[in-house]
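Enquirer: Attaching a predicted model along with its sequence, questions to come.
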Amino acid sequence: MIVDEFWEPAENISAEIKIKRSIFIAHISVARTEEDARQFVTHISQKHKQATHNCWAYRIGVDPPHEYSSDDGEPNGTAGKPILGAIQRFDVTNTVLVVTRYFGGIKLGVRGLIEAYGEAASNVLENAGKIRGRLGSRCNIQIDYPSYSAFLYQLKGLGVEEGSCNVTFEEDVRVSCFVPLSLWGRVEAFLCESQNRSFIKGWSRE
């Protein structure tokens, strides 16, 4: 089964919490490539270069996602993994999350660090919210005017959302629509058959 639906952060924001005088500032951003994620980590690390630590994790893509995390000098497994765990529990991808820590003079211990970084990450994830996305491609179709309404009706019946279609009226009708990855097999078969029957004049996939 092809998985094409995913969730990603709705906003790029920061959120701060304070635990035993240490300040934890969590920064979240959408990143659709690992390079984008690492650039965001570098940006936050430079912005907060006076901080004690800038720990981070990212999760990119779907089926399977690419995941990575870093403790940035904190004890092994106490920062990067809790941050990544929060991202996984929130069920988002295309996500990079950096938690900046300014040490307040009181040591938290291993368990305390795990809980603090996890709480900071969960807090910013909740504040950012999430939106649905789908993998797929745009399809451009040329249709004669008499076939236009019937064609769109059949395309909608295959699962293509009418709201994803942009229509322009020229010498013929031009339809540009988004086709989710899981629908491409049957949509492609329908388009080929329609062109063979001269129901449409032509089509292409971006």
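Expert: Now that the structure is in, tell me what you want to look at. These numbers come from a predicted model, not from an experiment.
Enquirer: Every contact and neighbour count from this point should use C-alpha atoms.
Expert: Fine.
Enquirer: residues contacting Asn76?
Expert: The contact partners of Asn76, taken as C-alpha atoms under 8 Å, 6 or more residues apart in numbering, number zero.
Enquirer: list the helices and strands the lengthiest helix in the chain packs on?
Expert: Longest helix of the chain, by residue count under DSSP state H: helix 109-128. Applying 3 or more C-alpha pairs under 8 Å, 6 or more residues apart in numbering; DSSP states H and E, one finds that helix 109-128 contacts strand 14-19, strand 22-30, helix 80-90, strand 95-102.
Enquirer: Can you add distance to His43 and mean neighbour count and give the ones you listed back as a markdown table?
Expert: Below are those laid out as a markdown table (distance: least, C-alpha to C-alpha, whole Å; neighbours: other C-alpha atoms under 10 Å):
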| stretch | distance to His43 | mean neighbour count |
| --- | --- | --- |
| strand 14-19 | 13 | 17 |
| strand 22-30 | 11 | 23 |
| helix 80-90 | 17 | 21 |
| strand 95-102 | 10 | 28 |
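Enquirer: Which among these is found nearest to Ser122?
Expert: Distance to Ser122, taken as C-alpha to C-alpha, is lowest for helix 80-90 among the helices and strands packed on helix 109-128, at 5.5 Å.
Enquirer: tell me how far that closest one is from the chain's mean position?
Expert: From the chain centre to the centre of helix 80-90 is a distance of 15 Å (C-alpha atoms, centre = their mean, to the nearest Å).
Enquirer: name the helices or strands packed onto it?
Expert: Using 3+ C-alpha pairs under 8 Å, 6+ apart: helix 80-90 touches strand 53-60, strand 66-70, strand 95-102, helix 109-128.
Enquirer: Swap in 10 Å and give it another go.
Expert: strand 5-9, strand 53-60, strand 66-70, strand 95-102, helix 109-128 (3 or more C-alpha pairs under 10 Å, 6 or more residues apart in numbering; DSSP states H and E).
Enquirer: doesn't Tyr58 make contact with Gln39?
Expert: No. Assessed by C-alpha atoms under 10 Å, Gln39 is found out of contact with Tyr58, at 11.6 Å.
Enquirer: Comparison target, given below:
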Amino acid sequence: MEKEIHKYLTIEKESISELVVDRSRFIAHSFSVTYQEMVREKILQIQSLYPDASHWCYAWRLGHNPPLEFSTDAGEPHGTAGRPILGSLLRSNLTNLLVIVTRYFGGKKLGVRGLINAYQQAAEMVLESSGIIEKELTAEFVLTINPTSFQLMVNQLIYFCRSKKYLELNPNLGKIRFRVPLHRLHETFAFLELKKKEEFLLNWERCDNQ
């Protein structure tokens, strides 16, 4: 029987670093992410921050057992950008993070090996400045709340979760996103089903990758 995993490694903080190779600038950003919508938001954020960049190459990993992962060369020659960035995440066994490396072309082609080395080094630099931390695995849920019960449901969730830091509120849409440790999963299912029967909840769904 496989041992159940309750912890994972990820970055301690979001960071930025820059590498210059033959006048080409490689600006690397690291982000903590827990779902794909967050990934898309961060990519759009970087693209609007550097609208005139030559390339926005990135890799991400989400979840566990096994993690979802993705990388893209974003117009660079095949295998020269996304895979080297992803390789840096894999070597440190990290998940729930996104690394984007923005390139400004400096006028001189670096060649396949030069690009691989540059993107890999840029990714490793930003990971080093981000630090690594061990975190407890959580399950993530999105709730659709009866509008008349929104604040009451928030209060009950704060009590259930023992902290408000695990809650992400969107009262305009009547949505609450929250996380609980995996060892409380069955307890959470029972809690949510009870609140649905009591008509505090219109619907709930688990939205992590498990």
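Expert: Nice, I can see it. Predicted, not measured: the structure shown is a model, and the values here were computed from it.
Enquirer: Let me see the TM-score of these two.
Expert: Once the chains are overlaid, their TM-score stands at 0.67 when taken by TM-score structural alignment, normalised by the length of structure 1; 152 aligned residues with a C-alpha RMSD of 2.4 Å.
Enquirer: Now list whatever residues contact both of Gln39 and Tyr58 of structure 1.
Expert: By C-alpha atoms under 10 Å, 6 or more residues apart in numbering, Gln39 of structure 1 and Tyr58 have these common neighbours: Ala31, Val96.
Enquirer: which of those two has more neighbours?
Expert: Between Gln39 of structure 1 and Tyr58, Tyr58 has the larger neighbour count (other C-alpha atoms under 10 Å), namely 30 against 13.
Enquirer: Please pull up the equivalent of the more buried one in structure 2.
Expert: In structure 2, the residue matched to Tyr58 of structure 1 (TM-score structural alignment) is Trp60.
Enquirer: show me the contacts for the closest residue to its match other than its chain neighbours.
Expert: Sequence neighbours aside, Leu98 is the residue nearest to Trp60 of structure 2 in space, at 4.3 Å (criterion: C-alpha to C-alpha, 6 or more residues apart in numbering). Shown in contact with Leu98 of structure 2 (C-alpha under 10 Å, 6+ apart): 11, 14, 29-34, 38-39, 42-43, 58-62, 69-71, 85-86, 89.
Enquirer: again with Ala10 of structure 1
Expert: Ala10 of structure 1 neighbours (C-alpha under 10 Å, 6+ apart): Ser29, Val30, Leu125, Asn127, Ala128, Gly129, Lys130, Ile131, Arg132.
Enquirer: Identify the residue of structure 2 aligned to it.
Expert: Checking TM-score structural alignment: Ala10 of structure 1 goes with Glu12.
Enquirer: go on, Tyr102 of structure 1?
Expert: Tyr102 of structure 1 maps onto Tyr104 in structure 2, by TM-score structural alignment.
Enquirer: one step back: and the match of Tyr58 of structure 1, how far from Val142 of structure 2?
Expert: Per C-alpha to C-alpha, to the nearest Å, Trp60 of structure 2 is found 22 Å from Val142 of structure 2.
Enquirer: go on, Pro51 of structure 2?
Expert: 33 Å.
Enquirer: Going by how many neighbours each has, rank the two and give me the top one.
Expert: Between Pro51 of structure 2 and Val142, counted using other C-alpha under 10 Å, the more crowded position is Val142 (19 against 12).
Enquirer: Which strand or helix spans that one?
Expert: Assigned by DSSP states H and E, Val142 of structure 2 belongs to strand 138-145.
Enquirer: Please compute how far that strand lies from its chain's middle.
Expert: For strand 138-145 of structure 2, the distance to the chain centre is 16 Å (C-alpha atoms, centre = their mean).
Enquirer: so it versus strand 7-11, what angle?
Expert: Angle, strand 138-145 of structure 2 to strand 7-11, by axes from the mean of the first three to the mean of the last three C-alpha atoms, to 10 degrees: 80 degrees.
Enquirer: any idea which element the residue lying closest to Arg205 of structure 1 once chain neighbours are set aside lies in?
Expert: Distance criterion C-alpha to C-alpha, 6+ apart; nearest residue to Arg205 of structure 1, sequence neighbours excluded, is Cys139 at 4.6 Å. Taking DSSP H and E as the definition, one finds Cys139 of structure 1 inside strand 136-143.
Enquirer: Arg32 is in contact with Gly133 of structure 1, correct?
Expert: No. Under the criterion of C-alpha under 10 Å, Gly133 of structure 1 is not in contact with Arg32, lying 11.7 Å apart.
Enquirer: between those two, who's got more neighbours?
Expert: Ranked by neighbour count (other C-alpha under 10 Å), Gly133 of structure 1 and Arg32 place Arg32 first, with 16 against 13.
Enquirer: In structure 2, what sits opposite the more buried one in the alignment?
Expert: So, by TM-score structural alignment, Arg32 of structure 1 is matched to Thr34.
Enquirer: follow-up on the earlier one: shared neighbours of Gly133 and Arg32 of structure 1, anything?
Expert: Glu8, Thr93.
Enquirer: show me what contacts Ala81 of structure 2?
Expert: By C-alpha under 10 Å, 6+ apart, the neighbours of Ala81 of structure 2 are 55-59, 71-75, 101, 112, 115-120, 123.
Enquirer: Can you tell me how far it is from Thr10 of structure 2?
Expert: 21 Å.
Enquirer: Now the aligned partner of Ser24 of structure 2 in structure 1: closest residue in space that isn't a chain neighbour?
Expert: When structure 1 is aligned by TM-score structural alignment, Ser24 of structure 2 is paired with Ser22. Residue nearest to Ser22 of structure 1 in three dimensions, not counting chain neighbours: Gly104, with 4.0 Å by C-alpha to C-alpha, 6+ apart.
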